[in-house]
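Chemist: What shape does this take:
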Amino acid sequence: MDIRDEAKSAMEIVNVPPIVSTYRQALHTFDDKYKNDLNTNLLKLKSMMNNLKAEDLGYDNTLSDPGTWRRPNKAPCTYVEVFQNSLVNMSIFVLKPGFKMPMHDHPHMHGLLKVIAGAVRIRSFTEFPLKEAVNEIDFAIRAKHEAARIAHGIHRRRRLFATISQDSICAANSETCVLTPTISNYHEIEALEMPAAFFDILSPPYDTLIEDIGPRRCRYYYVANEISNNLVELQETKVPDCFYCDQVPYLGPYLG
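Modeler: So this is what the prediction gives:
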């Protein structure tokens, strides 16, 4: 490689769009080949997401116009699919002013959430006592128990205790929020006075298979009982009627 080729190569690296670098790091982070370095790679991915801005994702600023959300029959939430494969789902959600995305879970998933427009209140919950699988045998036992619960049908909806692990306002200058299969795995997200948008990465995506259970379903909850300032009881419920989305295309740099 001569000097001109080296300069061109360096320039290409410098000019990689931030979302493309983030996409590549996400695939690396959640690739089973690198699972021994998951925590290190997760921190790197979080750091890269901290610097993402709305324009890096081709965000349509008309979605931040309150007038957009006053149109007849406008859904309270707009979904943008950025990228999805068997490893990760990358997407943008835009919420109308004052709308609360209902509390939901992320079964056996990691997730990262970065606000890119407006501001939201995020309340996250961690199951109590913390039931973290210590090895593959323990995980398999829990998985079979969960499969049996689901097989019993809707009348066996979950009820669980949880601690409040986050209750804060996040804006475009806030750090990325992280959830794991056990920590902050339940959350609700509420837009404030203006429309709000956030970019998130989930791994594995919803609907991928969990061994001995089946598809990775999203379940919804509400606070059924407040035990103390930091301890609540959550009750699984049906998908709230108020929560539905329309969809617009992703307008940012090509991924994949």
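
Chemist: Going by C-alpha atoms from here, please, whenever you check contacts or count neighbours.
Modeler: OK.

Chemist: Quick one: the strands in the stretch 101-250 of the chain, in order.
Modeler: In the stretch 101-250 of the chain, the strands defined using DSSP state E, counting those that start in this stretch lie at 110-117, 119-128, 159-171, 177-179, 186-191, 196-203, 209-210, 214-215, 220-226, 231-237, 245-247.

Chemist: Let's see this one next, to set against the first:
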Amino acid sequence: MPVLKKIYNACKDSFTPTGPASEEALERVRSILDDLKPANVGLEQEALAAQKWKPLANGSNGRRPRNGGHPQYPPAIKYLHIHECEKLSIGIFCMPPSSIIPLHNHPGMTVLSKLLYGTLHVKSYDWVDLPELPESSSARPAKLVRDCEMTAPCGTTVLYPTEGGNIHCFKAVTPCAIFDILTPPYSSEDGRHCSYFRRAPNDKLPDDIAQQLEGVNLNEIVWLEEIQPPENFVVFRGQYNGPQVVKKS
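Modeler: Purely as a prediction, here's the structure:
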């Protein structure tokens, strides 16, 4: 059975409309996803091209604003939609070098991500729960979970609703592709809508709040505030030409 079909079947049996049925069920999906290769989703040629990619001499890979001036915007990202139902969504983000998926969250969702090819920089955070926050604060404290580069082939990463780096951003170091499974999928009606964040201009922890964070490295705490989706963040839907997980009617 094709790997993609095996992944889908495992998801169908392991996930519910509220997420994984159990940690063991999630692990079954993750272990199969570890074996996914670019060729399994019709991206073998793209992966080969990524291996041969060399950075431009001037370091410029971005889009220019409509008026032709500076600064350059990050390149647009292509999304390949594979499947969505009440239990999960499956898709692939194809990222050109220097493209960025800004800091965003996955409220109430578990996400499995498999880097298919290329090198990607990942930075992620989890919210820090505090008894109370200043009434005047529009930001919340978050703890750094990951700040590193990943290069394929590598294992599948899993983030949970409240841990593992639920708030994260990606920057493509080279051409790369990320295979994503979200369970359950985004749904504004159910309160699972994507929000974007940035570090607050003044993110120093007040002394009274810092005292509440016993055992936490304060150097890893930042204040994040919600923002509108960045205008320079562009994702367009591409044509997925790989194997289907459900027969088209």
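
Chemist: Can you pull the TM-score for these?
Modeler: The TM-score (TM-score structural alignment, normalised by the length of structure 2) is 0.75; 210 aligned residues with a CA RMSD of 2.9 Å.

Chemist: coming back round to it: would you mind reformatting the strands of the stretch 101-250 of structure 1 (as a markdown table) and adding columns for mean neighbour count while you're at it?
Modeler: A markdown table is the format used below for those (neighbours: other CA atoms under 10 Å):
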| stretch | mean neighbour count |
| --- | --- |
| strand 110-117 | 24 |
| strand 119-128 | 22 |
| strand 159-171 | 17 |
| strand 177-179 | 19 |
| strand 186-191 | 23 |
| strand 196-203 | 24 |
| strand 209-210 | 14 |
| strand 214-215 | 14 |
| strand 220-226 | 16 |
| strand 231-237 | 19 |
| strand 245-247 | 13 |
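
Chemist: Which one of these lies nearest to Asp31 of structure 1?
Modeler: For Asp31 of structure 1, the closest of the strands of the stretch 101-250 of structure 1 is strand 196-203, at 9.9 Å, according to CA to CA.

Chemist: Next, the angle from the closest one to strand 159-171.
Modeler: Taking axes from the mean of the first three to the mean of the last three CA atoms, to 10 degrees, one finds that strand 196-203 of structure 1 is oriented at 130 degrees with respect to strand 159-171.

Chemist: Strand 196-203 of structure 1 aligns to what range in structure 2?
Modeler: Using TM-score structural alignment, the residues of structure 2 aligned to strand 196-203 of structure 1 are 176-183.

Chemist: Need the counterpart of Phe93 of structure 1 in structure 2.
Modeler: Using TM-score structural alignment, Phe93 of structure 1 pairs with Phe93 in structure 2.

Chemist: Can you tell me the number of residues neighbouring that match?
Modeler: 21 (other CA atoms under 10 Å).

Chemist: What sits closest to it if chain neighbours are left out?
Modeler: Nearest residue to Phe93 of structure 2, sequence neighbours excluded (CA to CA, 6 or more residues apart in numbering): Tyr79, at 4.6 Å.

Chemist: and the one you found, helix, strand or coil?
Modeler: Using DSSP: H, G, I helix; E, B strand; the rest coil, the structure places Tyr79 of structure 2 in strand.

Chemist: got the contact list for it?
Modeler: 91-94, 235-238 (CA atoms under 8 Å, 6 or more residues apart in numbering).

Chemist: now stretch 85-100 of structure 1, how far from the centre of its chain.
Modeler: 7 Å (CA atoms, centre = their mean, to the nearest Å).

Chemist: For that stretch, buried residues please.
Modeler: Buried residues in stretch 85-100 of structure 1, counted by 16 or more other CA atoms under 10 Å: 87-97, 99-100.

Chemist: Identify the farthest-apart pair in the residues you listed.
Modeler: Maximum distance among those (CA to CA): 32.0 Å, for Leu87 and Pro97.

Chemist: re earlier: put together JSON lines for the contacts of Tyr79 of structure 2, with distance to Gln244 of structure 2 on each row.
Modeler: As requested, these are exported to JSON lines (distance: CA to CA, whole Å):
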{"residue": "Gly91", "distance to Gln244 of structure 2": "12"}
{"residue": "Ile92", "distance to Gln244 of structure 2": "13"}
{"residue": "Phe93", "distance to Gln244 of structure 2": "17"}
{"residue": "Cys94", "distance to Gln244 of structure 2": "18"}
{"residue": "Val235", "distance to Gln244 of structure 2": "22"}
{"residue": "Phe236", "distance to Gln244 of structure 2": "20"}
{"residue": "Arg237", "distance to Gln244 of structure 2": "17"}
{"residue": "Gly238", "distance to Gln244 of structure 2": "15"}
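
Chemist: out of the residues you listed, who's nearest Tyr186 of structure 2?
Modeler: Gly91 (12.6 Å).

Chemist: Show the contacting residues for the closest residue to that closest one other than its chain neighbours.
Modeler: Leaving aside its chain neighbours, Gly91 of structure 2 sits nearest to His81 (4.5 Å; criterion: CA to CA, 6+ apart). Listed by CA under 8 Å, 6+ apart, the contact set of His81 of structure 2 reads 90-92, 237-240.
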